[in-house]
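J.: Got a predicted model here, sequence first, then my questions.
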Amino acid sequence: MDSNFIYLDYNATTPVDERVLDEMLPFFSTYYANPAGLHLLSLTMQDTIEEATEEIASAFRIRSKNIIYTSGATEGINLAIKGFQFSVKKHIVSIVTEHKAVLEACVFMERLGFEVSYLEVDEKGMLDLNALTGIIRQDTVLVCAMLANNETGVILPIKEISEIAHQHNVFVLCDATQAVGKMRIDLCDLAVDFLVFSAHKFYGPKGVGGLYISDRAKQDIFPLMHGGGQQQGWRGGTLNTAGIIGMAAALRIALDELQWDQQRVTHLRDALETELLDITGAYRNGHSPQRLYNTTNICFPGALSEQLIIRLKTISVSSGSACSAVTSRPSHVLKAMGLSDLHALSSIRFSLGRFTTEAEIAQTLEQVKQQVRKLRNLA
């Protein structure tokens, strides 16, 4: 990327770490055999993939047989939700602040005759666990709850959500796309039935992700992609060997450097946030203690985010999720937290990352303050 650009949109995607790329490169040109073959090169690829899978599984404290490779988190979400389309139980519970991949998959299930209940959140983006308990029914089959929100960084109490759901014999899907690589995730502790993640969110390649499926859940859902029987029949198609190697390397590096990264990025995020909140009328969206260390979402009343993003020119920030980063529609997440349309349309997400520098934060502060002032004067 041009050195003149400042990238503060790490929740949308991250650059591939050079160390990850180095591990991937041989699998494009030297070790390129299809891992589904029977000859020696294919068997070597199978062993390599198994080693990478064991490494990923170990990071989550699960068995490798419970990991299904996908093209990314969206595919994993669709498999987990739509896999219940033949279920006898026809009720799904979701949260209004879930990612569009979850919400749209739920809309699809409604077309198939399912009923979906959507739980509200408070002004901090937090869920009322009593409301969850009250909304679960005898015919509830699945609860969908993200670990960390992509727009605000708010972290939900997934362990408690799982406990409530399992008391009623209900499965839990956890969208951990934003959390993996930014926090340690122990699936023995969280005890969810499905968990999705995507490599490009933690400095790995695009086009590869994973879906964890518990042994218990495997008995109740059906695969969506049929083919050559790969991945225990759960997803047909040739495995993305280079992508899997890259994802394993990216996760290893992210967890090895997590403490250092957390301390450094938290310091930068707090410095950015503190000064931005000094702008008259500005306020933060989302629960402060329970959120990702790299994310801040701030409303600048009187300065529309679409106009502010355009004016910032060389600074990459967003007004919502990567699926609708610049849009005339207010964020469904911020609206659910009680913001008016105007304030939701005046909010900016800043998401920092591994390569963010103090100099970039200083330049961002100068530019944001200047452009917010100019927009307010124009208004």
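T.: Arrived safely.
J.: going forward, measure contacts between C-alpha atoms and count neighbours the same way
T.: OK.
J.: What are the boundaries of the strands in the stretch 1-150 of the chain?
T.: 6-7, 67-70, 91-95, 115-119, 140-144 (DSSP state E, counting those that start in this stretch).
J.: among the ones you listed, which is the most enclosed?
T.: Highest mean neighbour count among the strands of the stretch 1-150 of the chain (mean count of other CA atoms under 10 Å): strand 140-144, with a mean of 24.
J.: Can you say which of the strands of the stretch 1-150 of the chain is nearest to Thr241?
T.: Closest to Thr241 of the strands of the stretch 1-150 of the chain is strand 67-70 (CA to CA; 10.2 Å).
J.: Output the contacting helices and strands for that closest one.
T.: strand 209-213 (3 or more CA pairs under 8 Å, 6 or more residues apart in numbering; DSSP states H and E).
J.: buried sites along the strand it packs on?
T.: Gly209, Gly210, Leu211, Tyr212, Ile213 (16 or more other CA atoms under 10 Å).
J.: who touches it?
T.: The contact list for strand 209-213 (CA atoms under 8 Å, 6 or more residues apart in numbering) reads 66-73, 76-77, 193-199, 247.
J.: The structure to be compared is supplied as follows:
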Amino acid sequence: MQSSIVYLDYNATTPVDNRVLNKMLPYFSSQYANPSSPHLFGIEVLEQIECAQQDLAHLIGCGPSELIYTSGATEAINLALKGIENQNRRHIICASTEHTAVLDSCSFMEKNGYTVTYLPVSKDGVINLDLLKNSLRSDTLLVCIMLVNNETGVIQDIESIAGIVHRSSALLLCDATQAVGKIPIDVNKLGIDLMPLSAHKFCGPKGIGALYVNANVPRLTPLLHGGQQQGGIRSGTLNVPGIIALGEAANIAQKEMVIETEQIKSLRDYLESALLEIEDVFINGFSATRIHNTSNVCFPGVIAQQLILSLGNIAVSNGSACSAITNKPSHVLQAMGLENLYSLSSIRFSLGRFTTVDEISYTIETVKKLVNKLRQ
């Protein structure tokens, strides 16, 4: 009998890797100087920030100067969408399956005079490239399409999307929060102009993230005003421990991504093949290209919330952590054409660095028993 927590909710947040924790701890105590200070103590800290910045830049294939540190991906998304203001281009395109941080920011832009087109997706959650092409206008400023969906793990063809977007002289905002540190990313090869990310999605701490801004993107209008940190685009004393941790998380991901991907994919495939043995069970987005750690599984005849509570020490989710408490059908699954009854019967399993085969075996056994019990 498994007594400890079996954590299969890595898309919501991840445990901090001990190597990351150990790297950041001195910056709370012995190396506490403000990196904006002119004395040697501050300069030493600034040098360490620059090293961490290089590690993150290396992970995503950009220049260190193209990174703006934020409190996380949500702030980065808000900065990108609200800071890119253009009086001559007042049209935004947004995929209907985006994270609520993007959708709510687009809604804000609508209230401020912008027109937003919400693109539907296929039943597997994929953007239709011809529909995207036909939705672009002469005044389109920005297209918002995420790399990896946080609920289903579906991966979009960002390189092809970027080519279409740039031919219309628009910019591409690609939310890569669920992709950074998990799959290889080269922002220049993919053609991404703006890309938010968050450390706590790949074994870093909460409260630190970044926005990649291509050097050719016009200067963003800041959300925060104060000092001139980060060129005045994001004022405020830098979160030194967080930045150091983000850099170390990026460094570890860069070195271990290949072997980690193989291990997690093997566990994910084991989980899926076993759960598909249950009558009528299916995987949402199964036919699409998906990231290796995520399975969104529908258990017809079972209410997902009941199953989640019944699982006890097994931590899973029924969708995005930002909206799971609403107990409403997932907007992502609805956009994919899934009936509300099936949407409310779907659970997301997301695996990560510290998931073990014993945990997956225990989860399979427990889920099978509970599904049969709840169906009765």
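T.: That came in fine, so what should we check first? These numbers come from a predicted model, not from an experiment.
J.: on that earlier part again, out of the buried residues of strand 209-213 of structure 1, the closest to Glu275 of structure 1 would be?
T.: Among these, Gly209 lies closest to Glu275 of structure 1 (CA to CA), at 36.3 Å.
J.: can you redo the strands of the stretch 1-150 of structure 1 as a markdown table with distance to Leu132 of structure 1?
T.: Compiled in a markdown table, those are given as follows (distance: least, CA to CA, whole Å):
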| stretch | distance to Leu132 of structure 1 |
| --- | --- |
| strand 6-7 | 38 |
| strand 67-70 | 28 |
| strand 91-95 | 8 |
| strand 115-119 | 7 |
| strand 140-144 | 9 |
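J.: Select, out of those strands, the one closest to Trp260 of structure 1.
T.: Nearest to Trp260 of structure 1 among these is strand 6-7 (20.0 Å), distances taken as CA to CA.
J.: average distance between that closest one and structure 2?
T.: Mean deviation of strand 6-7 of structure 1 relative to structure 2 after superposition (mean CA distance after the TM-score superposition for structure 1): 0.3 Å.
J.: For that strand, which helices and strands make contact with it?
T.: So strand 6-7 of structure 1, by 3+ CA pairs under 8 Å, 6+ apart, packs with strand 315-316.
J.: what's downstream of the strand it packs on, the next helix or strand?
T.: helix 332-336 (DSSP states H and E).
J.: what's the next secondary structure element after that following helix?
T.: Counting by DSSP H and E, what follows helix 332-336 of structure 1 is helix 341-344.
J.: Average separation of that following helix from the aligned part of structure 2, please.
T.: By mean CA distance after the TM-score superposition for structure 1, the fitted helix 341-344 of structure 1 averages 0.5 Å away from its aligned residues in structure 2.
J.: quick one: Gln178 of structure 2 and Ser96 of structure 2, what's the gap?
T.: Gln178 of structure 2 sits 17 Å away from Ser96 of structure 2, going by CA to CA, to the nearest Å.
J.: before we move on, back to that, return the subset of the contacts of strand 209-213 of structure 1 lying in helices.
T.: Among the contacts of strand 209-213 of structure 1, the ones falling in helices (DSSP state H) are Ala73, Gly76, Ile77, Met247.
J.: Report the aligned residue range of structure 2 for stretch 132-139 of structure 1.
T.: Mapped onto structure 2 using TM-score structural alignment, stretch 132-139 of structure 1 covers residues 132-139.
J.: Would you mind pulling the contact partners of the matching stretch?
T.: Residues outside stretch 132-139 of structure 2 that contact it (CA under 8 Å, 6+ apart) are Asn88, Arg89, Arg90, His91, Ile93, Thr117, Leu119, Ile164, Val165, Ser168.
J.: Would you confirm that the fifth one contacts Leu119?
T.: Looking back up the chat, that one is Ile93 of structure 2. Yes. If you go by CA atoms under 8 Å, Ile93 of structure 2 and Leu119 touch, sitting 7.1 Å apart.
J.: just the strands in the stretch 251-379 of structure 1 please.
T.: Using DSSP E, counting those that start in this stretch, the strands of the stretch 251-379 of structure 1 run over residues 283-284, 295-299, 315-316, 347-351.
J.: check the fit of the second one onto structure 2 and give the mean distance.
T.: Just to be clear, that refers to strand 295-299 of structure 1. Superposing on structure 2 and averaging over aligned pairs (mean CA distance after the TM-score superposition for structure 1), strand 295-299 of structure 1 comes out at 0.5 Å.
J.: quick one, that strand and strand 347-351 angle?
T.: 160 degrees (axes from the mean of the first three to the mean of the last three CA atoms, to 10 degrees).
J.: counting contacts, what elements does strand 295-299 of structure 1 pack onto?
T.: Applying 3+ CA pairs under 8 Å, 6+ apart, one finds that strand 295-299 of structure 1 contacts helix 258-276, strand 283-284, strand 347-351.
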